[in-house]
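K.L.:
Generate a structure from the sequence data that follows.
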Amino acid sequence: MRLRHIEVFNAIMLTGSVSAAARTIHVTQPAVSRILQHAELQLGFALFQRVGGRLLPTVEAQTLYPHVERLFSQLDEVQRLSDNLRAGRSQGELRVLTVLAMSYEVLPRAMRLFRQKHPTLVVHHQALHSPQIVSSLVLQEADVGFVFSAAPHPALSAEALGAHPVVCVAPKGMLPARVLRSGQVTLAQLAGLPLIALDARDPLGMLLAHSTRDSDAGLEVVMTVQTYHVALALAHHAVGVTLIDACTAVSADPARVDVLPLAPAIGVPVQALRPTARPHSQTVRQFTRCMQQALQEVGVSPE
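P.N.:
Just a heads-up that it's a prediction; the model follows:
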């Protein structure tokens, strides 16, 4: 199939008719019909059947379509990257991405420090999941991103900023007094308590899932969540105990929950990611140092 064939095929799959597809891709209806016929002739099988005034995809078309969707997604990424390259960068702006856990306490602290040196520079921030941050940086839609334990990517450079400890957040009265007096908690001491677990696809969630499985502590998971602050909120409402990062735990209400470090300690790496195709500006380096200082303020130990 040629690219024009694929464009027409995709448009018909999305709209369900030749006329609507023609409007979508800004060509005439006869042109769409001719291109579709030519595509089917080259392929040697029909892509659509006309039923009740609409074109219904054949089994072959349904088999092809997921591959076409991926192709258009890649073409969209090429367009976004070319747009970003054409637009260039404004010297008076900085585009920063962080995972949600760093957006509540760490980022504001870093911004306070950064604005002391750059009071007129505008910072654009987005809180995203780690895969989204990697994708945006690869497409050069941001200058720097801050994540927990991201997988290496050839288009990105990674700088280790430290390791943040995992802590246990428990509703008041849920942990025994002797555990509170010890100042730390083990996984075995959480056995039998309702546990709010993190999504196993999350970097911290994956690490904790391996640790709890290896410990054979018999933890009772009652709920899984995707974001750390949701886990904290559920602990605030006495739904159960949770294991989260130290950055998020800074927002814990000491009147409602107890926060104890996990023993033995589990540390999760914090990284700054930057596109390798772009020179690392002094502004990005200075913001990264401010983020590192803010991370240390909330209990992340330096590398």
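K.L.:
rest of the way, CA atoms for contacts and neighbours
P.N.:
Noted.
K.L.:
Hmm, Ile35 is touching Leu3, no?
P.N.:
No - using Cα atoms under 8 Å, Ile35 is not in contact with Leu3, being 10.7 Å away.
K.L.:
Second chain to compare with the first, below:
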Amino acid sequence: MARINSRQVEAFRATMLTGSVTDAAALMAVTQPAVSRLLRDFQALLKMKLFEKRGTGLVPTAAATALYMEVERSFVGLERITAAAEEIRSRRTGTLRIAALPALSNGYLPRLAGRFLRERPNLNLSFFGVISPIVVDWVLNNQCDIGFAEVPIAHVGLSIVRLPAPPRVAVLPEGHRLAAKAMLEPRDFEGETFVSLTTGSTGRHLIDQAFNRDDVRRVLRVETSLSEIMCGLVSSGVGVAICDPFTAREFESRGVIARRFTPRIDFEFAAVFPPQRSPSPVALDLVEAMRQALDDIDGPMPGLSPVHP
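P.N.:
Got it, this is the predicted structure:
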């Protein structure tokens, strides 16, 4: 048997769907004689009669009805492929695997990711909140499509995109004497019990540098590697701290008051991608969504506790 032409099959399907050669021609955006010729050749190749003429229309034979069921299965498969390609092109399908440092994963990034998913109903998400070194390790080992980690990131080969860095803020327990001020500076903390980040961390170095520059003496009683623990300790009244704005915002309804702090100490982080392969398009879309959201933040994070006279 000679090879069947795909246009012949398309003409057959269009005629079955519409019930007439004229309507089939309109559906295919070709002339009526072209459809008639395609049907004639198709029947000749198959050596079977597919339609009977009745009045001005065509009635499919039993053979045509049986054949149409097979043809429709093929077209449904093709339509699924087309739809899948459109989903991929629109970056709305598949699974995006994210790992993010706790400061982002404790509230801010999940909310942003939720809005991101609502615009992509066929996108699935795997989301992990881990400390920055583990974020980098998972990305290096292709366990995630994208990671968000605090900088500096000392790994050659990783693709890194720096994101806008909001300033760190001062966090105080409710009722603290410093809550009356809208802006705090190092000298305000003279003699205060202070909850510090772990020795050796970038944030600890920058914060200590700001206080040492003004020769301010704090009571360094507690240190921790996690900002959630820091804010939990502050909420208990054990001391005050300088914290990333994302975690401070999460604790504002949990016994913590946030205030702006000068000199500005940025909380710097970046998106990181696995080595030796191009970043996922949908991952790049998420980075752009995050960049826009952070660009909308003018100065410190919105939602800082109001100052009551």
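K.L.:
So for Ile35 and Leu3 of the first structure, which residue has more residues nearby?
P.N.:
Ile35 (18 against 8; other Cα atoms under 10 Å).
K.L.:
measure the more buried one to Ser73 of the first structure for me?
P.N.:
Per Cα to Cα, to the nearest Å, Ile35 of the first structure is found 22 Å from Ser73 of the first structure.
K.L.:
same deal with Phe9 of the first structure?
P.N.:
From Phe9 of the first structure to Ser73 of the first structure the distance is 15 Å (Cα to Cα).
K.L.:
Repeat that for Val51 of the first structure.
P.N.:
29 Å.
K.L.:
quick one, which of Phe9 and Ser73 of the first structure is more surrounded?
P.N.:
The neighbour count for Phe9 of the first structure versus Ser73, taken as other Cα under 10 Å, is higher for Phe9 (25 against 12).
K.L.:
so what's the more buried one closest to, chain neighbours aside?
P.N.:
Leu36 (7.0 Å; Cα to Cα, 6 or more residues apart in numbering).
K.L.:
what's the helix or strand encompassing the one you found aligned against in the second structure?
P.N.:
Assigning secondary structure by DSSP states H and E places Leu36 of the first structure in helix 29-43. Under TM-score structural alignment, there is no match for helix 29-43 of the first structure anywhere in the second structure.
K.L.:
right, and the helix or strand after that helix?
P.N.:
Counting by DSSP H and E, what follows helix 29-43 of the first structure is strand 48-51.
K.L.:
Which other helices and strands does that following strand contact?
P.N.:
strand 54-57 (3 or more Cα pairs under 8 Å, 6 or more residues apart in numbering; DSSP states H and E).
K.L.:
now the strand it packs on: how far from the chain's centre is it?
P.N.:
36 Å (Cα atoms, centre = their mean, to the nearest Å).
K.L.:
what's the answer for stretch 32-46 of the first structure, then?
P.N.:
Distance, centroid of stretch 32-46 of the first structure to centroid of chain: 40 Å (Cα atoms, centre = their mean).
K.L.:
what comes up buried for it?
P.N.:
32-33, 35-36, 39-40, 46 (16 or more other Cα atoms under 10 Å).
K.L.:
try stretch 139-156 of the first structure
P.N.:
In stretch 139-156 of the first structure, counting by 16+ other Cα under 10 Å, buried: 139-150, 155-156.
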